[in-house]
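Colleague: my questions concern the predicted model and sequence given below.
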Amino acid sequence: MILAAGRGERMRPLTDHTPKPLLPVGGKPLIVWHLERLARAGLRQVVINHAHLGEQIPATLGDGSAWGLEIRYSPEPPGALETAGGIARALPLLGPAPFLVINGDIFCDWDPAAALALDLQERLAHLVLVDNPPHHPAGDFALVDGQVGNQEAGRLTFAGIGIYAPALFAGLDPDQPAKLAPLLRAAADAGRVSGERHGGRWVDVGTPERLAQLDGEIRFAMGTST
């Protein structure tokens, strides 16, 4: 699942007329980088939620056949349902097995093929964490020997990439907003969240400045003009 329902307030005015996942980076919409990476990794079925200007997303991406994917959409009401609420709404499309969820407003070179090889066993979640960026120095979760915890020391930043068991969202009303962090913190306290540190490229594309910087870096790497 790719999360694409956010309003993108920090990205205004760019998001006044375009959903954040459709903003161009390196010559193509940000969300297309995710789709291409998922396709290369061998994943084929993708669910995308949407709310703000949401009709533009299926109009742009279609059924996913351009990337060898099958895309299904989970529309949400105005204002959206927050992260956990959006996932709960999409559970009927995601099925009974653990599934990968990626924030649509990040850029990351983590290989989604790792999700195919992961066995959650009795865990409820597996999180990808990264070193704390300047705009989020306090981090989110600690990582010790592959176990995610809530202790303050040594915290890393949640990359917006996780593999979740449907049971993590049990009891949530699919029509009500709900945040993901409280669910993850409770599961971590119960010892049911594993994790890994990704040391590669990761960008929280949350502001026009970071979008422009990433676009310039990609275009430079591709040898094209900004």
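Modeller: Yep, that arrived. Numbers count the residues shown, from 1 in each chain.
Colleague: going by C-alpha atoms from here, please, whenever you check contacts or count neighbours.
Modeller: Noted.
Colleague: mind listing the helices for this structure?
Modeller: 30-41, 56-61, 82-94, 113-117, 181-189, 208-222 (DSSP state H).
Colleague: and these: which comes nearest residue 146?
Modeller: Among the helices of the chain, the nearest to residue 146 by CA to CA is helix 181-189 (11.8 Å).
Colleague: ok, back up a step: mean neighbour count and distance to residue 158 added to the helices of the chain, as CSV?
Modeller: Output for the helices of the chain, formatted as CSV (neighbours: other CA atoms under 10 Å; distance: least, CA to CA, whole Å):
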stretch, mean neighbour count, distance to residue 158
helix 30-41, 19, 17
helix 56-61, 15, 25
helix 82-94, 21, 13
helix 113-117, 13, 16
helix 181-189, 17, 10
helix 208-222, 15, 18
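Colleague: residue 106 is nearest to which of these?
Modeller: Nearest of these to residue 106, taken as CA to CA: helix 30-41 at 8.0 Å.
Colleague: what does the closest one rub up against?
Modeller: In this structure, residues lying in contact with helix 30-41 by CA atoms under 8 Å, 6 or more residues apart in numbering are 20-24, 44, 67-69, 104-105, 107, 111-113.
Colleague: what's the answer for stretch 7-22, then?
Modeller: With CA under 8 Å, 6+ apart as the test, stretch 7-22 has contacts from 4, 6, 23, 29-31, 51-54, 56-57, 79, 104-105, 206-208.
Colleague: here comes the other one, which I'd like you to weigh against the first:
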Amino acid sequence: MKAMVLAAGFGTRLRPYTLKRPKPLFPVLDTPILLHTLTQLRRNGVEGIVVNAHHLREQVKVLLHDHEDVQVQMEDVELGTGGGLRLAQPYFAEAPFLAVNGDIVHDFDLAALYQAHCASDAEVTMLLHDCPRFNNVRVDGEGRIVGFTGPAGEGERLLAFTGVQVLNPAVLNPIPAGVFYNSIDCYAEVIKSGGRIQSLIVSGHFWTDMGTPADYLKLHEDILLKKLPGFSSGNADTPFYLGKDLVLGAGVSMQDWVSIGHGATIGEGASLTRVVVWDGARVAPGSILVDSIITEGE
């Protein structure tokens, strides 16, 4: 099983933070979310991964330079999800492959999704769930996807795409090479022509789309307070993650939950409540920070 991580987007909803780092490189407990994703793929049996990169792409290339099982697809122009998948198509030959968005955290059984797709006659199998904030995929009573805009018709329901899917490479053939294209537009044409885009519906799982600053902070809250599997805070007894080689000034206080990256400096008397401090960042003495992301000197 091979996989592609879609990591080329601009992350506009996370500005100004994405002006400093691409979203897949945002640290989660001091480790870029992209590295968490790669670890999860390998644990699910993936051998051979493509990661596409456009926005601040050199940072992605540097991060992954020693990952021998990863091929970084450097995209000089914005290609969108469909265009990025189309460019990577030769890497996958004719075998179905897994594609995951580079800004999500979840606990799905990816191997089971892959097996379900291979046992079907679908051209694409999209992992869906009920998430009212994002529900816009129309699914019929047999789990077949019939559209990507509401409202639901008779015998249909609206569900949300998790950002995880398995594709037959040939489904990408109609996408013109080297231009911006959304994969959903490709799938809509497949449906219109009678092709099968199937859903696999899941529930009882953890999933988050790290799309906004509030989502990013909530992810850390979930990890540090709920102790999500797959993430180690380094100290199971407290909701505080402290990276290596950081400097904590005298009288620093932390409340609720806090994550501080390696090499950071927290000035004397600072107070942090529900705060993520990136690696190497500095918090000025006496600062009072609540629900904040600190990326550099304050």
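Modeller: Sure thing, it's come through. What you see is a predicted model, and the numbers here were worked out from it, not measured in a lab.
Colleague: TM-score for these two?
Modeller: Once superposed, chain against chain, the TM-score is 0.89 (TM-score structural alignment, normalised by the length of the first structure); 219 aligned residues with a CA RMSD of 1.8 Å.
Colleague: grab the longest strand from the first structure for me.
Modeller: When the first structure is parsed with DSSP state E, its longest strand is strand 155-164.
Colleague: ok, and the closest non-adjacent residue to the counterpart of residue 180 of the second structure in the first structure?
Modeller: The alignment partner of residue 180 of the second structure in the first structure, by TM-score structural alignment, is residue 177. Closest residue to residue 177 of the first structure apart from its sequence neighbours, by CA to CA, 6 or more residues apart in numbering: residue 81 at 3.9 Å.
Colleague: what is the neighbour count of that neighbour?
Modeller: Other residues within reach of residue 81 of the first structure, judged by other CA atoms under 10 Å, total 24.
Colleague: now the aligned residue in the second structure for it: how far from residue 283 of the second structure?
Modeller: Aligned by TM-score structural alignment, residue 81 of the first structure pairs with residue 79 of the second structure. For residue 79 of the second structure, the distance to residue 283 of the second structure equals 38 Å [CA to CA, to the nearest Å].
Colleague: same check on residue 144 of the second structure?
Modeller: 51 Å.
Colleague: more neighbours: which of the two?
Modeller: More neighbours surround residue 283 than the other of residue 144 of the second structure and residue 283, with 24 against 19 (other CA under 10 Å).
Colleague: ok, the more buried one touching residue 260?
Modeller: No - the pair residue 283 of the second structure / residue 260 is not scored as a contact, 10.5 Å apart, by CA atoms under 8 Å.
Colleague: please point out which parts of stretch 90-101 of the second structure sit buried.
Modeller: By 16 or more other CA atoms under 10 Å, the buried positions in stretch 90-101 of the second structure come out as 91-92, 96-101.
Colleague: now that stretch: which residue numbers in the first structure?
Modeller: With TM-score structural alignment applied, stretch 90-101 of the second structure matches the range 92-103 in the first structure.
Colleague: what's in contact with the matching stretch?
Modeller: Counting by CA under 8 Å, 6+ apart, 1-4, 47, 72, 115, 120, 160-166 sit against stretch 92-103 of the first structure.
Colleague: go again with 7 Å.
Modeller: 1-3, 115, 160-166 (CA atoms under 7 Å, 6 or more residues apart in numbering).
Colleague: same check, this time on stretch 105-124 of the first structure
Modeller: 20-21, 38, 41-42, 100, 163-165, 167-168, 187, 192-193, 198, 200-206.
Colleague: just those residues: which are in strands?
Modeller: Using DSSP E, those in strands are 100, 163-164, 193, 202-204.
Colleague: return the members of those classed as buried.
Modeller: Going by neighbour count (16+ other CA under 10 Å), these have 100, 163-164, 193, 202-204 buried.
Colleague: closest one to residue 214 of the first structure out of the residues you listed, please.
Modeller: Once CA to CA is applied, the member of these that ends up nearest residue 214 of the first structure is residue 203, at 7.8 Å.
Colleague: once you drop chain neighbours, what's closest to the closest one?
Modeller: residue 107 (5.1 Å).
Colleague: run a quick neighbour tally on the one you found.
Modeller: 22.
Colleague: and if you look at the one 3 residues further on?
Modeller: Residues contacting residue 110 of the first structure under the criterion other CA under 10 Å number 16.
Colleague: swap in residue 136 of the first structure?
Modeller: Should you count by other CA under 10 Å, residue 136 of the first structure turns out to have 11 residues around it.
Colleague: quick one: contacts of stretch 201-216 of the second structure?
Modeller: Applying CA under 7 Å, 6+ apart, the set of residues contacting stretch 201-216 of the second structure from outside is 13-14, 103-107, 127-129.
Colleague: now do the same for residue 214 of the first structure: its match in the second structure.
Modeller: Per TM-score structural alignment, residue 214 of the first structure is aligned with residue 219.
Colleague: so which of the contacts of helix 30-41 of the first structure sit within strands?
Modeller: Reading strands off those with DSSP E, I get 24, 107.
Colleague: out of the contacts of helix 30-41 of the first structure, who's nearest residue 223 of the first structure?
Modeller: Using CA to CA, residue 24 comes nearest to residue 223 of the first structure of these, at 16.9 Å.
Colleague: and the closest one, how many neighbours?
Modeller: Look at residue 24 of the first structure: counted by other CA under 10 Å, it has 16 neighbours.
Colleague: chain neighbours aside, what residue packs nearest to it?
Modeller: In space, residue 24 of the first structure is closest to residue 30, 5.8 Å off (CA to CA, 6+ apart).
Colleague: just give me the match in the second structure for that neighbour.
Modeller: Match for residue 30 of the first structure (TM-score structural alignment): residue 33.
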